[in-house]
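Asks: kindly return the folded structure for what I paste below:
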Amino acid sequence: MHVSDATDVELDANQIGARPVTLYEGPVESVLDGSLGTLEPTTRLYGRVWTTGPQVVVRYYEAKPPDGDTVPICAVARLGDGQLRKRPESKPGTAIIEFSNASVFVVDAFR
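Replies: This is a model prediction of the structure:
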């Protein structure tokens, strides 16, 4: 896996295909839609969601392939055109966003 490798991800394994989707502050389990380096589709990504700003922030620390061991990763979820922006009706500790999926990018560090 290399910095800038990317694929699509379902942001919350419990809300696949939901529209809109509500993300909660704290731990999150996501699911890869495509391959990410050596990680195959359906790999689970584990990370954390932050909801305090105008848009949701999702950072991933671990990946668990369907038939493999957990591996450390450093990746972030991104969507263009402000699509990770929280909807106005989001309550504290939550982020209601339009889509259940985003792109996930491997990074060298969280900033």
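Asks: every contact and neighbour count from this point should use C-alpha atoms.
Replies: Will do.
Asks: Val3 is in contact with Val106, correct?
Replies: Yes. Assessed by C-alpha atoms under 8 Å, Val106 is found in contact with Val3 at 5.0 Å.
Asks: more neighbours: those two, which one.
Replies: Val106 (21 against 13; other C-alpha atoms under 10 Å).
Asks: spit out the contact partners of the more buried one.
Replies: By C-alpha atoms under 8 Å, 6 or more residues apart in numbering, Val106 lies in contact with Met1, His2, Val3, Ser4, Asp5, Ala6, Ile73, Cys74, Ala75, Val76.
Asks: buried subset of these as a ChimeraX selection?
Replies: To isolate the buried members of the contacts of Val106 in ChimeraX, using 16 or more other C-alpha atoms under 10 Å:
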select :6,73,74,75,76
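Asks: next up, for comparison:
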Amino acid sequence: MFTPRTRWLGFVLLLCPSFGCATTSGGVTLRADGTPSPQACPEDAKKIMRALQLRIGDSAWIELDANQIKSTPITLYDGPIESLLKEEFGTLETTTRLYGQVWTGGPQVVIRYYEAQPPASEKFPICAVVRLSENNLRKRPESKPGTAILEFPIASVDVVDAFR
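Replies: So this is what the prediction gives:
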């Protein structure tokens, strides 16, 4: 039996081929401090986010690293990351996975998400970022280059229309 949410997600996934849903985090240049430069959100991601009722500025709580759930502190590395929604996000249900990229070069961690994958579904493009709140993305002093030791395993993820 299909719930309204399942039907809605199925509709969005049917739209994916027509929007060219392949997205990538490649090609991002870095600023002098090691943080990523601005990057546009692809139009296909914006269309899919609207269909999923994800509006610019919407936020939800996530487990930063699906491999370190409830660990404290956690260590993040430059490169790909898989995070997990802890609550509903637009029409996305809890346990939806978010896939993105981590940069640890600056004074705090930068995380951008480019794809989402609800349980038992296909990946599709999104544009979202982890926001700095109460210094939860500040690296601990003992963090080595290419890594970031963070005090907290959870953070807020926000929908964006561009990465700044």
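Asks: re the thing from before, among the contacts of Val106 of the first structure, which one lies nearest to Gln15 of the first structure?
Replies: The closest of those to Gln15 of the first structure turns out to be Val76 (C-alpha to C-alpha; 18.7 Å).
Asks: how far apart are the helix or strand harbouring that closest one and its match in the second structure?
Replies: Assigned by DSSP states H and E, Val76 of the first structure falls within strand 71-78. Aligned to the second structure and superposed, strand 71-78 of the first structure gives a mean residue distance of 0.6 Å (mean C-alpha distance after the TM-score superposition for the first structure).
Asks: for the aligned partner of Phe163 of the second structure in the first structure, pull up the helix or strand it's in.
Replies: Applying TM-score structural alignment, one finds that Phe163 of the second structure aligns to Phe110 in the first structure. Assigned by DSSP H and E, Phe110 of the first structure belongs to no helix or strand.
Asks: dump the residue contacts of Phe110 of the first structure.
Replies: Per C-alpha under 8 Å, 6+ apart, neighbours of Phe110 of the first structure: Arg59, Cys74.
Asks: could you measure from it over to Cys74 of the first structure?
Replies: Between Phe110 of the first structure and Cys74 of the first structure the distance is 8 Å, computed by C-alpha to C-alpha, to the nearest Å.
Asks: what do these two both touch?
Replies: Joint contacts of Phe110 of the first structure and Cys74 (C-alpha under 8 Å, 6+ apart) are Arg59.
Asks: report the secondary structure state of the residue positioned nearest the centre of the second structure.
Replies: The residue lying closest to the centre of the second structure (C-alpha atoms, centre = their mean) is Tyr113, at 2.9 Å. Here Tyr113 of the second structure is strand, with the state taken from DSSP: H, G, I helix; E, B strand; the rest coil.
Asks: chain neighbours aside, what residue packs nearest to the aligned partner of it in the first structure?
Replies: Aligning on TM-score structural alignment places Tyr113 of the second structure opposite Tyr60 in the first structure. In space, and not counting its chain neighbours, Tyr60 of the first structure is closest to Gly47: 4.0 Å by C-alpha to C-alpha, 6 or more residues apart in numbering.
Asks: just the element for the one you found, please.
Replies: Going by DSSP H and E, Gly47 of the first structure is in strand 44-50.
Asks: how far apart are that strand and its match in the second structure?
Replies: Looks like 0.3 Å for strand 44-50 of the first structure (mean C-alpha distance after the TM-score superposition for the first structure).
Asks: just list the residues touching the residue nearest to the centre of the second structure, thanks.
Replies: Tyr113 of the second structure neighbours (C-alpha under 8 Å, 6+ apart): Leu98, Tyr99, Gly100, Gln101, Ile126, Cys127, Ala128, Val129.
Asks: could you find the counterpart of Ala6 of the first structure in the second structure?
Replies: So, by TM-score structural alignment, Ala6 of the first structure is matched to Ser59.
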